[in-house]
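Asks: Provided below are the primary sequence and the corresponding predicted coordinates.
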Amino acid sequence: MEIEAAVVDAPGEPFRLVRLRMDAPGPDQVLVRIHACGVCHTDMVMREGALPVPFPCIFGHEGAGVVTAVGPDVTTVEPGDHVLLSFHSCGTCPACADHQPGYCGEFFPRNFLGGTEPGQGAIWRDGDRIAGNIFGQSAFATHAFAHADNVVRIDRDLPLAILAPLGCGVQTGAGTVLETLRVGPGQSIAILGAGAVGLSAVMAAVIAGAGRIVLLDRHHHRLDLGRELGATETVDDMAKLDGPFDYVMDTTGVPALLPHAMEKLGLRGTLALVGAYPPGQTMPVDPSSVMGTGRRIVGVVEGGIDPRQFIPRLVDYYRAGKLPLEKLIRTYPFAAIEEAFHASETGAVIKPVLIMRDD
């Protein structure tokens, strides 16, 4: 089958929309006609070569679409099902068995190497394989191969373009608050960064019944939206962040902020590291201040959730009006992918979503 995909040929190069050839799905594979895909910060990091992904490559890991075919052993979805796509995991390691697939022992190869198993379908350009399985999907394309473990079926009346970001950015922010930290009624949380992850965390903190919800960002239009979504206070500088807090959640990926974030924690407070931190950085910590106060530091991947269990909860919150995702999103036609990336990189748009087809 012939498809169209946005291919990056080498680190730092632009996207090129090209025609490629796709095999039929093999074992464990689900062929999805992509209707929409969110643009995530991790896509930008991978495109620049800051993560060891293979090139040429198809990125995109917040896909949403309709199943058109399944491999011979797939029984969880069938052609015609509307699905959201998330990250890929092995399903058998201790973390996966504990419904924590974000910490799968094979997380890196299954999500960043973009390959397929022997006997599975692949994507080709002039006889050469293209890395077309990033995060188990590579959804910057009209069609993508997903897997039985990373497709979540949703009702057909739901808007695919609005719900596409549930597969990564939204579940990361909301999952960190609701599942990893388990913020309780009346508790306080400071959220550093008002991107899609941070604003999803704000909405989740409201759902959890948190007391103080303080949002920090340099972009005032994002802080305005944060207040609209439920933040009780907003600040544009760490010096203005008035603790102590039960929880501090960093989504910025800026290591220099972390020592200050630790200082804002109260007794037995928890700092959640959610950002994409540059490798090799260090964080100065006074062990006595951690021991003497019962503070904790926790790393979080994808919110610490199981997408097949958690995404349906997020859909229910959306239906109930508690997760107004449309306020974060601006849609772009697939051909405007470079424009969508620029809008995200500059902070002008919180969550760009590419539309591959409208039907």
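Replies: Thanks, I have it. Numbering: from 1, shown residues only.

Asks: CA only for contacts and neighbour counts going forward, please
Replies: Noted.

Asks: Now do the strands in the stretch 1-150 of the chain.
Replies: 2-8, 16-22, 29-38, 57-58, 63-70, 82-85, 123-125, 128-129, 143-147 (DSSP state E, counting those that start in this stretch).

Asks: Using JSON lines, please lay out those together with distance to Arg47 and mean neighbour count.
Replies: Below are these laid out as JSON lines (distance: least, C-alpha to C-alpha, whole Å; neighbours: other C-alpha atoms under 10 Å):
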{"stretch": "strand 2-8", "distance to Arg47": "7", "mean neighbour count": "20"}
{"stretch": "strand 16-22", "distance to Arg47": "12", "mean neighbour count": "17"}
{"stretch": "strand 29-38", "distance to Arg47": "15", "mean neighbour count": "29"}
{"stretch": "strand 57-58", "distance to Arg47": "9", "mean neighbour count": "27"}
{"stretch": "strand 63-70", "distance to Arg47": "17", "mean neighbour count": "26"}
{"stretch": "strand 82-85", "distance to Arg47": "20", "mean neighbour count": "28"}
{"stretch": "strand 123-125", "distance to Arg47": "19", "mean neighbour count": "18"}
{"stretch": "strand 128-129", "distance to Arg47": "18", "mean neighbour count": "13"}
{"stretch": "strand 143-147", "distance to Arg47": "18", "mean neighbour count": "29"}
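
Asks: ok, second structure coming up, stack it against the first:
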Amino acid sequence: MRTTVVLVEEPGADFTFAEVELDEPRADEVLVRIVATGLCHTDLTVPTMLPAEMMPTVVGHEGTGVVEQVGADVNGIEVGDHVVLSFRSCRACGPCQAGDVGYCEQSLLLNYMGMRADGSTTMKRRRDDGESQTVFGSFFGQSSLARHALAYADNCVVVDKGLDLTRLAPFACGFQTGAGTVLNVLDPAADEPIVVFGAGAVGLAAVAAARGAGVETVVVVDPVPARRAVAEEYGAAVLDPAADPGESGGSVEERVKALTGGGAAYAIDTTAIPAVVLQAQHSLRARGLLVALGLGAPEYTIDAIDLLQSGKIVRSSIEGEADPLRTIPELVALREAGRFDVDHLVTTYPFERIADAVADAAAGVVVKPVLVWGE
């Protein structure tokens, strides 16, 4: 079938629109008409890392939509279902069998290589010279920066048809990662303070989850006033890392410790800035835990003396240890119960304004841009 996609033609290039021929769904695939797609930092960074041989490509991994066709081997999903599309996992390897689907042994192939597991691709387009050209996709098993996407039972989460799909798109990755880190990795008690570095979609989802879970003290560190203001709406204490230490009460670490009674029990970094990760480590109390979530810097500097003398832990997490088939319904239920208040973090854009969405997100004007197809 012919459909419209948002292409990246070469590494580092801007998004452009194109018509492609999308395969009919195979026996294990689900064809989804995309309603909305969240724009994630990963959609911007991964295309800059791919080799030219994997271009042009279609990314997008926070899709929501309506099922139009279902392969013969797919169970539990029907035509007309409303779905949230998340990351893929094989469901058969050791980590998957243990419930750790984010650490699937086939994760690289299923989510990042631009093709199906058997090496076939799902899209082609006709070039100006009349020749057929392969278009790489299958990004997170969806490539949902498109009007239609092929997905799978393992990354296709059925949701109530009465829910607004434009608000649920970020549950596929950004909100799932932030909230999952709090609920699945930290599981904090009410009196265990949390500090979050970076008040983007992931960081604010973590704040929303922590406050919804009853955590009494949450501190947010971010240089953008508008994002600090959003964090304050959740009841978080906020710090401007650019503030003069002499006028603001000390370094970032000192101010966090003052607000948390000697140091946070948990820290979350979403910035991927090495100096900020080090601040996060130094903001912890003894035996505190830092979870680094940001994607960007290839190396971090860790204070080994502080680590060895304090029993602190520094670790990462993939998608907040979430299994989308379980975690997304849980987060949707928390949202409906008023314990995961994230709707106001979303700003919608028509797909044709994708360049504006990218610019606004980079400038901190919006927290979470979501692209929506018109009729």
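Replies: Thanks, I have the structure now. Predicted model, so just to flag it, every value in this text is computed and none were measured.

Asks: Can you give me the TM-score here?
Replies: In this superposition the chains share a TM-score of 0.95, using TM-score structural alignment, normalised by the length of structure 1; 354 aligned residues with a C-alpha RMSD of 1.7 Å.

Asks: on that earlier part again, with distance to Gly114 of structure 1 added, can I get the strands of the stretch 1-150 of structure 1 in a markdown table?
Replies: Converted to a markdown table, those look like this (distance: least, C-alpha to C-alpha, whole Å):
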| stretch | distance to Gly114 of structure 1 |
| --- | --- |
| strand 2-8 | 13 |
| strand 16-22 | 14 |
| strand 29-38 | 14 |
| strand 57-58 | 8 |
| strand 63-70 | 15 |
| strand 82-85 | 15 |
| strand 123-125 | 11 |
| strand 128-129 | 10 |
| strand 143-147 | 11 |
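
Asks: out of those, nearest to Tyr318 of structure 1?
Replies: strand 82-85 (14.2 Å; C-alpha to C-alpha).

Asks: By how much does the closest one deviate from structure 2 on average?
Replies: For strand 82-85 of structure 1, the mean deviation from structure 2 after alignment is 0.3 Å (mean C-alpha distance after the TM-score superposition for structure 1).

Asks: What is that strand packed up against?
Replies: strand 63-70, strand 151-154 (3 or more C-alpha pairs under 8 Å, 6 or more residues apart in numbering; DSSP states H and E).

Asks: Select, out of the strands of the stretch 1-150 of structure 1, the one closest to Ala335 of structure 1.
Replies: Taking these one by one with C-alpha to C-alpha, strand 16-22 is closest: 7.4 Å.

Asks: who touches the closest one?
Replies: 1-8, 121-125, 335 (C-alpha atoms under 8 Å, 6 or more residues apart in numbering).

Asks: need the contact list for the residue nearest to the spatial centre of structure 2.
Replies: Geometric centre of structure 2, nearest residue: Gly174, 2.6 Å, by C-alpha atoms, centre = their mean. By C-alpha under 8 Å, 6+ apart, the residues touching Gly174 of structure 2 are Cys40, Ala201, Val202, Ala205.

Asks: and which of those is nearest Gly296 of structure 2?
Replies: Cys40 (13.3 Å).

Asks: For that closest one, which non-adjacent residue is closest in space?
Replies: In this structure, Cys40 of structure 2 finds its nearest non-sequential neighbour in Gly174, 7.0 Å apart by C-alpha to C-alpha, 6 or more residues apart in numbering.

Asks: Give me the aligned partner of the one you found over in structure 1.
Replies: Mapped onto structure 1 by TM-score structural alignment, Gly174 of structure 2 lines up with Gly169.

Asks: separation between its match and Gly175 of structure 1?
Replies: 10 Å (C-alpha to C-alpha, to the nearest Å).

Asks: list residues touching both of the two?
Replies: With C-alpha under 8 Å, 6+ apart, Gly169 of structure 1 and Gly175 have common neighbours Glu302.

Asks: Save the helices and strands packed on strand 82-85 of structure 1 as TSV, and put in distance to Gly266 of structure 1 too.
Replies: Putting those into TSV (distance: least, C-alpha to C-alpha, whole Å) gives the following:
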stretch	distance to Gly266 of structure 1
strand 63-70	39
strand 151-154	38
